[in-house]
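> I'd like to go over a predicted model; first the sequence, then the structure.
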Amino acid sequence: MTSKLAAILPDLSPWRSSRDFRLLWTQGLIAYFGSFTAMVALPLQIKELTGSPFAVGAMGAVELIPLIVFGLYGGALADAVDRRRVILATEAGMAVLAAILLVNALLPEPLLWPLYVVAAGVSAMAGLQRPALDSLMARIVPHDQLPASAALNALRWQVGAIAGPAVAGLVVAFAGHGTAYATTVGCFAVSVLLCLRLSPAPPSGGSDKPSLRGIAEGARYAWSRPVLLGTYAVDLAAMLLAYPPTLFPFLADEMGAPWALGLMYAAESVGAVVLSLTSGWTSRVRRHGLMVVLGAAGWGLAVAGAGWFDSVWLVLLCLAFAGAGDLLSGLGRSTIWNQTIPDELRGRLAGIEVLSYSVGPQLGQLRAGTMAGWTGTRGAVWGGGVACVAAVGLLAAALPRLVSYDATTDPDARRRRAAQEQAGAQAQAEARARD
């Protein structure tokens, strides 16, 4: 019984083997909690100041462009400078931005414009930081532990996504926006202290300045690798065609269950957490491309079910399965990226991933709202899910190397594994020489 339980529980080997992984995991959990606290408090404050749904929705438009621009630049930056410095500087920048929100909230009459400025600034900082964070993982975790590290990082994100908004709602309701922002400042202050303890992570391919030419080099590499290209395409199709959260308020009203709105938003995270807590088996998977395809198809099928069923409980169950499918696909994508991309290009490829990650959901919301105007809410939800399944099937047929990817035989994965083993052996030799 013990061995069977151990086989499905999360694989903790990255936590045991890497000090920097432990630091980043803990830092990330604290930072996510602070970020999600502010993500709830900020739109609520805009709502209170303006009473306008448009003013709240405009925050998404303010955030999108900085995320795209700085995400691409951040990818080039992560390949050109010490990644630890990028992470530390951006984490400190987010702490300063959170402090601006706190000061503004404490004014007798809080101002509206600083909220948009901070939202754009946070988006820019996130765009700069995420490539450095994502590209660092393959350097600090052994090659065979990358699937386990992806599962543990997903669990960390989901815990923050559930706990942060839940606590923020209570804090704002009973203690006000100032206390919520003070919580965020405190979280980022602790996060900065943890980042200071990370090992240096200098660039592998020299120290050329970030440039458009460097970004184009990363794009050419991605375009030349059908497996990588497939991961981006599948994720973009899933989010573009079957991203339903923007329709949840209308779906809850049509079902006569406005009380279920919050549960609809939480259901996807709950499904993802359940998969994360039973993710031990993913460390034994070698066909990660197939995992990407099946996870994305499962996401689309579950979203279709959420739009089709009349029972609110079945809808919630479908949304939980959708969250699990999305996480399964995400684990496959993350593992492929970390197993195959050369370290000197990893930052730029992570920047391209930020672009895919940000554009898909934004366009997906537009697709959902437009389609709902033609077909109604339910039709837009289940129709988008069906379209997602069809698109993923077509992409799988068009990109057979993605489906057949095997971590033990793929040439890029084998080169990356050999490079990491060589770097590890060299580090051990240098350590023995110093002793």
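All right, it came through fine.
> from here on, contacts and neighbour counts on C-alpha atoms
Will do.
> Make sure Leu115 is actually in contact with Leu102.
No. Counting by Cα atoms under 8 Å, Leu115 does not reach Leu102; the two are 10.5 Å apart.
> Can you name every helix or strand that the top helix by length along the chain contacts?
Identified as the longest helix of the chain according to DSSP state H is helix 19-50. The contact analysis (3 or more Cα pairs under 8 Å, 6 or more residues apart in numbering; DSSP states H and E) places helix 19-50 against helix 13-17, helix 53-80, helix 113-140, helix 146-175, helix 177-195.
> buried stuff in it?
Neighbour-count burial for helix 19-50 flags 19-21, 23-47 (criterion: 16 or more other Cα atoms under 10 Å).
> Hey, what's the angle from the host helix or strand of Gly305 to helix 146-175? Just curious.
Per DSSP states H and E: Gly305 is located in helix 288-308. Calculated by axes from the mean of the first three to the mean of the last three Cα atoms, to 10 degrees, helix 288-308 forms an angle of 40 degrees with helix 146-175.
> Which elements pack onto helix 288-308?
helix 226-241, helix 312-340, helix 377-398, helix 400-403.
> Just say which of these is most tucked in.
When you average the neighbours per residue for each of those (mean count of other Cα atoms under 10 Å), helix 312-340 leads with a mean of 24.
> Run the chain-centre distance for it.
Centroid separation between helix 312-340 and its chain, computed with Cα atoms, centre = their mean, to the nearest Å, is 12 Å.
> In terms of secondary structure, what does that helix contact?
Using 3+ Cα pairs under 8 Å, 6+ apart: helix 312-340 touches helix 113-140, helix 146-175, helix 226-241, helix 261-277, helix 288-308, helix 411-434.
> switch the cut-off to 7 Å
helix 146-175, helix 261-277, helix 288-308, helix 411-434 (3 or more Cα pairs under 7 Å, 6 or more residues apart in numbering; DSSP states H and E).
> host element of Gly214?
Judged by DSSP H and E, Gly214 forms part of helix 212-223.
> any idea of the angle that helix forms with helix 226-241?
Using the same axes, to 10 degrees: helix 212-223 against helix 226-241 is 90 degrees.
> what about Gln422, how many neighbours?
12 (other Cα atoms under 10 Å).
> That one and Ala429, how far apart?
11 Å (Cα to Cα, to the nearest Å).
> before we go on, here's another structure to hold up against the first:
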Amino acid sequence: MSEQALPAQPAGKLFSNTFFQTILFSNVLLQIGIWIRNFAILMYVTDRTNNDPFAIGLMTFVELLPIFVFSFIGGTFADRWKPRLTMIWCDLLSAVSVFAVLITIMYGSWHMVYLVTFVSAILSQFSQPSAMKLFKQHIAPEQLQQAMAMFQSLVAIFMVVGPSLGVICYQRFGIEISIGIMGVAFLLSALVLFRIPRDREIEKDENAPKSRFWSELGDGLKYVWRSSVLRSLGGTFALAGIAVGTTQTLGLFVVIERLGQPKEFLQYVLMVNGIAMLLGGGLVMALAKKIPPQKLLAIGILLSSFTMAGIGLSTSVPLSLALQFIGGLGFPCIQIGISTMILQWTEEKFIGRVNGVLSPMFMGMMVVMTLVAAKLKQHFPLVGIYCAAAGLMFLAMLLLVPLFKYRPEARTGETGTAA
């Protein structure tokens, strides 16, 4: 496929870019559908199962499993398929699956709500990398950082308002109308995407080996294994995935059992976290040039460790919300630290595959723990589980300490040069 970008516009004309207007509006519709899916269905499952830990954990499992399984596959096929058509088809298929599930629910098969989450999570793994490819094609290089910042800010805004949107939709309209709104949001997103200029024709290489996909995956694994920095980062990912997967699944029970609040209070917890992420993002941008990425990542993980333990121990609503706020401030440290480390210690031609190898280490552990956490909840107290998760986060931070001495700008070989 041709990689030639469309003619660049002046830096101040980003919002006059038809592609950017379209992708932003499409993402608003997708975020509405995703957050209604996440919280309306979560509230519905808790009501139907009387707060059963396994049923709630299964909800998170079906959302995360496709991300783990398809993250590398989706990125690979995004380079082979037409990105505009891929995004349109993904949104259309998401809408079709939602309406199909709605029909089955109307006739009494409530367990099909899991299928809505599962299918849309699979399709998003093909749609998201296609969107990134279109960003590179249709936005001038000097506008990319501004465009991506706005795109990520929109996601953070929905972290604040999304939970309330899903809960209110379920409480006022019930699960059937909530799922219907979700399907309409996905359908409208697909229609909006038709405003994007048509894809260029893909140049097929008839001589390309059939096993190229698996060969690329193997090369990515070998590349990560040869780098002491990337190996350590992989270990950090795995430990953090175990901790985050455990606490994410049991967050609802902290609200109900430790804080004595109704399940709907979870929306306010996530709103506080989302507000802190917005503020923390600006703070990290100001400090990022002064702090090496491995130290920035360690700071974020250390904050997560302490706030996890505090949230598990706390029975005070104000204290728990304060801890959620502190944890939200640290989350941008983790995001920016990870992405910067991968970019600095990875050759350009391996960046996609390194992401494809490392991301499943985090998501894989999360997927496993979403189910294991439900079983742990049946045998261990919440305080003990949260403190154990905090301990794992602390160990993840310790794995980064030996990397403090490395400087990517002077690296030799695969590890870097010690300061």
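Arrived safely. The structure presented is a predicted model; accordingly, all values stated were derived computationally and were not measured.
> I'd like to know which of the helices and strands packed on helix 288-308 of the first structure lies nearest to Pro210 of the first structure.
Of all those, helix 312-340 sits nearest to Pro210 of the first structure, with 21.0 Å by Cα to Cα.
> Show me what the helix or strand just after that closest one packs onto, helices and strands only.
Per DSSP H and E, the first helix or strand lying C-terminal to helix 312-340 of the first structure is helix 346-375. Judged by 3+ Cα pairs under 7 Å, 6+ apart, helix 346-375 of the first structure is in contact with helix 53-80, helix 113-140, helix 212-223, helix 226-241, helix 377-398.
> Kindly present those as a markdown table, with separate columns for distance to Ala182 of the first structure.
Converted to a markdown table, these look like this (distance: least, Cα to Cα, whole Å):
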| stretch | distance to Ala182 of the first structure |
| --- | --- |
| helix 53-80 | 21 |
| helix 113-140 | 15 |
| helix 212-223 | 37 |
| helix 226-241 | 34 |
| helix 377-398 | 38 |
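> With respect to Gly169 of the first structure, which of those helices lies nearest?
Distance to Gly169 of the first structure, taken as Cα to Cα, is lowest for helix 53-80 among those, at 16.5 Å.
> Which residues outside stretch 256-274 of the first structure are in contact with it?
Stretch 256-274 of the first structure has contacts (Cα atoms under 7 Å, 6 or more residues apart in numbering) with 155, 158, 162, 245, 248-249, 252, 316, 319-324, 327.
> How about stretch 281-288 of the second structure?
By Cα under 7 Å, 6+ apart, the surrounding residues in contact with stretch 281-288 of the second structure are 332-333.
> Can you tell me the closest non-neighbouring residue to whichever residue in the first structure pairs up with Ile299 of the second structure?
Matched by TM-score structural alignment, Ile299 of the second structure corresponds to Leu294 in the first structure. Once flanking residues are discounted, Leu294 of the first structure sits nearest to Ser329: 7.1 Å by Cα to Cα, 6 or more residues apart in numbering.
> Pull the contacting residues for the aligned residue in the second structure for that neighbour.
Alignment note (TM-score structural alignment): Ser329 of the first structure maps to Ile334 of the second structure. Neighbouring residues of Ile334 of the second structure by Cα under 7 Å, 6+ apart: 297, 300-301.
> ok, and the most crowded of these?
Neighbour counts for those (other Cα under 10 Å) peak at Ile301, which has 27 neighbours.
> Would you mind confirming that that residue makes contact with Met393?
Yes. Counting by Cα atoms under 7 Å, Ile301 of the second structure does reach Met393; the two are 6.3 Å apart.
> Of all pairs in the contacts of stretch 256-274 of the first structure, which one spans the longest distance?
Pairwise distances among those were taken by Cα to Cα; the largest, 27.7 Å, belongs to Leu155 and Ala252.
> Could you report the separation of Lys290 of the second structure from Val284 of the second structure?
In terms of Cα to Cα, Lys290 of the second structure sits 10 Å off from Val284 of the second structure.
> Between the two, tell me which one has more neighbours.
Val284 (21 against 10).
> closest to Pro53 of the second structure among the contacts of Ile334 of the second structure?
Ile301 (26.6 Å).
> Neighbours of the equivalent of Ala182 of the first structure over in the second structure, how many?
For Ala182 of the first structure, the aligned position in the second structure is occupied by Gly180, per TM-score structural alignment. If you count neighbours by other Cα under 10 Å, Gly180 of the second structure ends up with 17.
> Contacts only, for Gly180 of the second structure.
Gly180 of the second structure makes contact with Phe99, according to Cα under 7 Å, 6+ apart.
> let's see 10 Å
Residues counted as contacts of Gly180 of the second structure (Cα atoms under 10 Å, 6 or more residues apart in numbering) are 33, 95, 98-99, 101-103.
> Gly347 of the first structure now?
By Cα under 10 Å, 6+ apart, the residues touching Gly347 of the first structure are 71-80, 83, 129-136, 203, 215, 218, 341, 353.
> Any of those residues buried? List them.
Using 16+ other Cα under 10 Å, the buried ones in the contacts of Gly347 of the first structure are 71-80, 83, 129-136, 203, 215, 218, 341, 353.
> centroid residue for the second structure?
Residue closest to the mean C-alpha point of the second structure, counted by Cα atoms, centre = their mean, is Ile67 at 8.5 Å.
> Isn't that one up against Ile122?
Yes. Between Ile67 of the second structure and Ile122 there is a contact under Cα atoms under 10 Å: 6.8 Å.
> any common contacting residues for these two?
Shared contacts of Ile67 of the second structure and Ile122 (Cα under 10 Å, 6+ apart): Gly74.
> Now do the SS call for the closest residue to Lys82 of the second structure other than its chain neighbours.
Nearest residue to Lys82 of the second structure, sequence neighbours excluded (Cα to Cα, 6+ apart): Asp199, at 5.9 Å. Following DSSP: H, G, I helix; E, B strand; the rest coil, the label given to Asp199 of the second structure is coil.
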